[in-house]
Each structure stands twice: as C-alpha cells, then as structure tokens.
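Q: Next come a sequence and a model predicted from it.
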Amino acid sequence: MDFTETDEERDLRAAVSAIAGSFGSEYYLRCAREGKHTHELWSAMGKAGFLGVNVAEAYGGGGGGLVELSVVCEEAAAQGAPLLLVLVSAAISAEVIGEFGSDELRSRWLPGLADGSTKVVFAITEPEAGSNTHRMATRAERDGDDWVLNGTKHYISGTDDAEAVLVVARTGRDAADRAQLSLFVVPVDTPGLARTPLPVDLIAPDKQHVLHFDDVRVPAGNLVGTEGDGFRQVFRGLNPERITGAALGVGIARFALAKAAEYARTRQVWGTPIGAHQGVAHPLAKARIETELAALMTRKAAWLHDRGRPAGEESNMAKYAAAEAAMHAIEAAMQTHGGNGLASEYGLIPYWGMARLMQVAPVNREMILNHVAQHGLGLPRSY
C-alpha cells in the first residue's frame, strides 16, 4: 500500500489551489449572496484543463480519472470555492457520455465539458419517486426518427447555467413490471422544455429548478447508449457523483478547520489564545481526524472506480463520511468563533448550508446505511 501522491497529483493539487485561492471565499460568497454564477472561476479552471481532467485526451481532456477530478473538487472547496456543478457536469455527464455515448455525442459534448465552455447537468429526481427510480414517471416514447419526452423533474441543479440536460426517462417495462430506463441528452433550448425556479434557503451560486417536459422532441441520436440500459448507465454516473461529492465535503471541512484554527490561535480571552483550551481544541482535533479518514475513503473509492473495480459501497461510505466530517468541522468552527460564527464577516453559515446539503443529496444518509447494511453486512433488504 502506497499512500504517497504522485508528482503529477501534487502539481495538480498545487495548481488548483493557486487558481481557486486567487478567487477565494470572498469571491464565492459574493456570488452566492448576490445570486450570481461563479463564471470567472469556472472559466479559469476550465482554461487550465482542470474541469476536464477525467475526459479522454482525444476530446481535449486530461486523460485522467476520478482520482484527479476529486483533487480538483477538494482543493477548490478547501480554498472556500466549492464548485457544485463539477459533481454533475464533469463527474456524471462527462463520465456517462464518455463511456456510453455514440461517437457523435462524444464529439459534440466532450470537448466543451473538457475546457469548461459547456455544462451538461443531470436530471433524475422526481417529486413522487424520490430515491425509488422504479416509480419514475417521466417517459420517452419513440416517434419515427425522434424520441418524445413528457414528465417532471425536481431539484435539478444549474439548468439556468447549462447548455444541456442528461435526462433519465422511462422507455418501457421489463417482465417483472419494473421500469426500463434510458438516458437522453436534451439541449436546454429544446421546445417544450420549461424551467421553474425552486426557491431554497441555501446560500449558493447554483440554483435549483423544476423541469417540465411537454412533448419535448429530440433526435434518436440523442439517446445515450442502448435503449433500456439506463440503470447501468445511471450507476456508472452516480458513483463518480458520490466520490466527487465526498471530495467536496473533505474540502469544505479543511476550509472550515483552517479558519477555526487561525481564529483559535489569535483570539485571546483571559490573556491566552482560546485554542489552548481543550474545550476548543478537542472538537477541532476530532473534526480533523474525521476529515482525514473521509479523505482516505474518498481516495480509495476513486482509485477503485478508475480501475474498473466495484466501487459502490466505497463510494457510498466516502460520501457518508465526508458529509459527516464537513458538518462536524463547520459546527466546531462556528462554536470556536462563538457569536462571530453567525456573523457575515466570517462567512461560515453558507458553508454550513452546503455541508448540510451533502447529508441529504445526492443520496441521503439513511439510504447509504441501507446499502451498507444490505451489501456489506448481508442483512435483509429493508425497502
């Protein structure tokens, strides 16, 4: 077992940190509070090749994998600039299109995903289905040379800042009357596709939307891979989303702990830095331990995925551990700051919201525990 990063990984980490750090939390929080997208940071990361590190070199990418993309997610977040859309555009869409898409789909979408000039977000969640994809109602029906989509998707991130949506739809039912799923690339300006803002109290640059598909017609060539093969394709994308989500959580935890440690070293009460008191130091130390453990599991999951090995349980564990670590780090940081933990000047509350989101999405803690209980412990399925 070798835990040493390669020279290339260290260089990547340093380069991402330098670019994201040049924008920093001040830029990120200003965008979040003003409801603006982080276009400048996204563009800088794309031009440097960091948003496409997992895209094949033939399409302008770096030819790497989830290990490299996780470094990008973690380091940007550690500088106070978590890029949520990397999880869907680079991790899900680029991976799925790169693995299953036709030559035409790859040539059309991967170069833009590689250089950051294009975003393709992901639409699977529905208001009535939740985590139960077998209840998915959005359907696609073949009509001549086209597919026609109808239905509704819920809590879809970043559709106001994307060129296309990778949509999961029902295209039939199998012998056991379970939904057969297929994936389609749908440009956001396709007639019949309507977007409605979904207000949330999360302070973040990326917004949530409800998507309505009303006889949305797309060419047959927009089908990704084979009709009815959507379950396999979806899980090829969901593990990368969970791995990069875990990396995002690790980065947020690192950011919060760095701010808290600096405050605890400099803030003095009764003539001594508050960091000298175990009541302050121990929660921060505990959060750092949890963060390092989450980082190890994240790296393991990414390593397995990049080698084509089963990584479902490890991806879920990494996401669970990182979300918990991020929440504990933020809470410890806020407690260290006392009343200042709520002050806009110190900018901790928006990261608390992002960390709390990671405990719910893209899969909640309870479903992860169900997965580990069933697949890791061999317990009866509970749902």
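A: Okay, I see it. Residues are numbered from 1 along each chain as shown.
Q: From here on, just use CA atoms for contacts and neighbour counts.
A: OK.
Q: Could you give the secondary structure assignment for the residue sitting nearest the centre point of the chain?
A: Nearest residue to the geometric centre of the chain (CA atoms, centre = their mean): residue 87, 2.8 Å. Under the three-state scheme (DSSP: H, G, I helix; E, B strand; the rest coil), residue 87 adopts helix.
Q: Surely it is in contact with residue 245?
A: Yes - contact criterion CA atoms under 8 Å: residue 87 and residue 245 qualify, at 6.3 Å.
Q: quick one, helices of the chain?
A: Shown for the chain, the helices assigned by DSSP state H span residues 7-34, 39-47, 66-78, 94-100, 103-115, 230-266, 278-306, 312-337, 349-358, 365-371.
Q: can I get those in CSV with mean neighbour count and distance to residue 180?
A: Below are the helices of the chain laid out as CSV (neighbours: other CA atoms under 10 Å; distance: least, CA to CA, whole Å):
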stretch, mean neighbour count, distance to residue 180
helix 7-34, 17, 38
helix 39-47, 17, 35
helix 66-78, 28, 28
helix 94-100, 22, 17
helix 103-115, 20, 22
helix 230-266, 25, 7
helix 278-306, 20, 25
helix 312-337, 26, 21
helix 349-358, 21, 28
helix 365-371, 16, 22
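Q: want to compare, so here's the second one:
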Amino acid sequence: MTQGPAVDLARSRTREVTDRFGDDYWRQADLERAYPQEFVDAMGASGLLGAMIPTEYGGLGWDIAAASAVMEEINASGGHSAACHAQMYTMGALLRHGSPEQKDQYLPAIASGALRLQAFSITETSGSDTSRIETVAERDGDDYVITGHKTWTSRISESDLVIVLARNSPRGERPTDGMTLFLVDLREVREHRPDQVEVIPVRTMFNYATNQVKYHGLRVPASAALGTVGQGFRHVIDGWNPERILLAAEAIGDARWFVERASSYATEREVFGQPIAVNQGIQFPIADAYMRMRAADAIRWEACAKFDADEPCGAEANMAKWLAAEASWEAANMCLDTHGGFGFVDTYDVERKFRETRVYGVAPVSSNMIRSFVATKVLGLPKSY
C-alpha cells in the first residue's frame, strides 16, 4: 500500500539496512541476549534514527507516517525494532519541550547517530498509576538531587542520555502535578559519579535490554530540567500518541512477517503428497491473520494522517495500537500452528518472533488500558478508576 513518496523512501532506505542483517544475526543476538549494536549503528549512520528530527538540526524532517514505515520494515524483515524505537519517540520530549540550548546541544548529535537517547526512566512499582511514583528530585542550590528506584528502564546501559521522571513536590490535590522530566547526560555521570546510578539487568522472555535502575542521590544541574518544572507528566502525555502510532506500526510489521513466513512454509511443506497450503484448515487462519493486519493498518494510517495534520488523534492512535497488537498476536499463533513442531525450533525464527510480539499487548500501555480509554474518552462511559 502506497502512502506517498516519503513513506516509499522510508521503506526503501530501511530495507537497505535490514537486508544486511538477516535471521542469523537476530537469532544469535536473542540467544546471547546481546544488544544489536551493529544494527543500531547502521541505522544511526543511515540517518534513520533521526527521521523525525527537523532538517535544521540535521535530521530527515520526516512526518510520523514515514517514521512509522521505518519501524514497520524493521519488524517485517525479521528484525526487532526495540533497539531503535525509543530514540524516535523519546527524542520527541526533547524536541517538543527542550530549551533552545538543549536542542542545539543534543539534537544534531542524535540525528547523526553520534549520540544515543534510547532510555526513558519512568515506570515504578505503581505501574500505570504514574502519579504515585516515589522517585524524588530535591532542589539543592543550582542542582537537583534525584533519589529513587525505577522498575523498568530499558537500554540505559546502551544510551548516552536518559530522560528521568521524578517528583519535585508532594502529591497534592492535582496528583499529576509536581513531577518534572530531567535530561541526564550519562556520559558525564559514568565518568565522574558512577556510584550515583545503579543499573540492575533483568532477564526477560525476549531480548529487550531491560533493567531496574536505582538513583542514589544523582546530582544534575537545574538546566537539565526538560520543559516546565512540575509539568513533567503533561510532557509525557503529549508523547503518548506518537508512541502508540509507532508501536502499532511495529506490530503490523510483525504480523506481515508471520503471514509471509506461514504462507511460504505452507506452500513448500508437503505432507501426504501435497503442500499443506491446499488445506483450508491451513489457508483460512492465514487469510484471517492477513485481514486482521490490513484492518489494523487502515486505522494506523488514519492516526498518522491526523497526527501529521496536527489534529486530535488520541482515539485513532490508541485503537491502532490495540488492533495491531491483537493482529500481531493472532498472526503469531497462526504462524506457530502452521509450522507445527518446527515452529518451536529456533532455526525457523518463529518462536523468537512469537516471544517478541507478545509485548505489544502489555507494554508500554496494556490493551486493557486502551479499552478503558476508548470506553470512557470516546464512548463517554463512566470511569472505572
């Protein structure tokens, strides 16, 4: 499906990179739980990680439709976009709320691939109830001192910068007030104060470079505050729609991969003297998965169009994410069933992609939270929490 020259260009440029990283590369990285640094470096050198950074800062200046095509193509190639997606939507907080000095200092280096902004340090044991985070930032002269514990902070060891959400005033009548985003230069911290940031790797069911992080009195200059002090949660919220759109594109890329692999395998695999693809019991699930994928894709492009036109798109972005997560998971199960016992063998890559795509129904926003959003914000039903 053609969405315009920018999207076509995004697809072709991404394929130039992904064609150099085949199944063997991703399978080995998964086996070793190794960060795919070579792939990330290639994406950075191509300029694709700066897709949404304006040209004045050295980026490509693409809209979210083109950026989403980059994410889709990575997953559709058999790769894993988790090593790249955060740089696109995490960077948005800097782009939208950073001071002129912060933008001039960091955006050109991010656009060129010389600097990595892959880590967003928000979630704590309170989970989706972000208003109850306990990490605090206390003002001390010209600095803030950050103390607390984050349950999930992916890719912090592979990042040069991290954005941290901390509470700078007690939880009050408006519980989402009093939180601030801080843009922390990890290079300086690692060199001079490494004991102030403790990274605890967490092994998960797929290769995501996941960690817990403890901030032990991390001292940062007041100039590290990103946007308006006390309005950090608002700044996080305005990044949710592009995040959901990009994640929807990733899940759609996974669904494409599952449909294509299942179709190819079913055509080649012969049992009882004929390809298994001639059996409607094989055909129908593949067709179902394809149609679900196309339906999710349609809402994805609607969300892109609204976002790029600066129109309200919360409903479309959330629905695209939910539909794509459901489509990718259904396609994953279909592909595993199509392969039978071979689907559990790592050399077929189905079991790896099966594990990878499961996250879209859970994080960074669960499918049930999206259901609640649509029920209350779109349909006007009473709030349940």
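A: Cool, got the structure. It should be emphasised that the depicted structure is a prediction, and the values quoted were computed from it without experimental measurement.
Q: residue contacts, the closest residue in space to the residue nearest to the centre of the first structure that isn't next to it in sequence?
A: Nearest residue to residue 87 of the first structure, sequence neighbours excluded (CA to CA, 6 or more residues apart in numbering): residue 241, at 5.1 Å. By CA atoms under 8 Å, 6 or more residues apart in numbering, the residues touching residue 241 of the first structure are 87, 88, 91, 92, 362.
Q: Now render those residues as a markdown table, adding distance to residue 273 of the first structure.
A: Shown next, in a markdown table, are the contacts of residue 241 of the first structure (distance: CA to CA, whole Å):
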| residue | distance to residue 273 of the first structure |
| --- | --- |
| 87 | 39 |
| 88 | 42 |
| 91 | 42 |
| 92 | 45 |
| 362 | 39 |
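Q: Now for residue 324 of the second structure: which residues touch it?
A: Neighbours of residue 324 of the second structure in contact, by CA under 8 Å, 6+ apart: 248, 249, 251, 252, 293, 296, 297.
Q: Need the outlier residue of the second structure, farthest from its centre.
A: residue 273 (44.2 Å).
Q: mind checking what that residue lines up with in the first structure?
A: Aligned counterpart of residue 273 of the second structure in the first structure: residue 271 (TM-score structural alignment).
Q: what's the distance between its match and residue 339 of the first structure?
A: Residue 271 of the first structure sits 19 Å away from residue 339 of the first structure, going by CA to CA, to the nearest Å.
Q: so where is the top strand by length along the second structure in the first structure?
A: The longest strand of the second structure (DSSP state E) is strand 210-221. Mapping strand 210-221 of the second structure onto the first structure (TM-score structural alignment) gives residues 208-219.
Q: got the contact list for that stretch?
A: 145-159, 186, 190-200.
Q: got it, and stretch 256-274 of the second structure?
A: Outside stretch 256-274 of the second structure, the residues that reach it (CA under 8 Å, 6+ apart) are 75-78, 275-277, 282, 286, 289-290, 293, 328, 331-332, 334-335, 338-339, 350.
Q: swap in stretch 365-378 of the second structure?
A: Counting by CA under 8 Å, 6+ apart, 128, 315, 318, 319, 322, 325, 360, 361, 381, 382, 383, 384 sit against stretch 365-378 of the second structure.
Q: Distance to residue 116 of the second structure added to the residues you listed, as CSV?
A: Conversion of those to CSV gives the following (distance: CA to CA, whole Å):
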residue, distance to residue 116 of the second structure
128, 26
315, 31
318, 27
319, 30
322, 29
325, 27
360, 24
361, 27
381, 42
382, 42
383, 39
384, 39
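Q: Which of these sits closest to residue 233 of the second structure?
A: residue 128 (12.2 Å; CA to CA).
Q: The closest one matches what in the first structure?
A: Residue correspondence to the first structure (TM-score structural alignment): residue 128 of the second structure is matched to residue 131.
Q: Give me the number of neighbouring residues for its match.
A: Burial of residue 131 of the first structure is recorded as 16 neighbouring residues (other CA atoms under 10 Å).
Q: need the contact list for the equivalent of residue 330 of the second structure over in the first structure.
A: Using TM-score structural alignment, the equivalent of residue 330 of the second structure in the first structure is residue 328. Residues near residue 328 of the first structure by CA under 8 Å, 6+ apart: residue 287.
Q: Would you check how far apart residue 328 of the first structure and residue 274 of the first structure are?
A: In terms of CA to CA, residue 328 of the first structure sits 19 Å off from residue 274 of the first structure.
Q: Residue 351 of the first structure too?
A: 23 Å.
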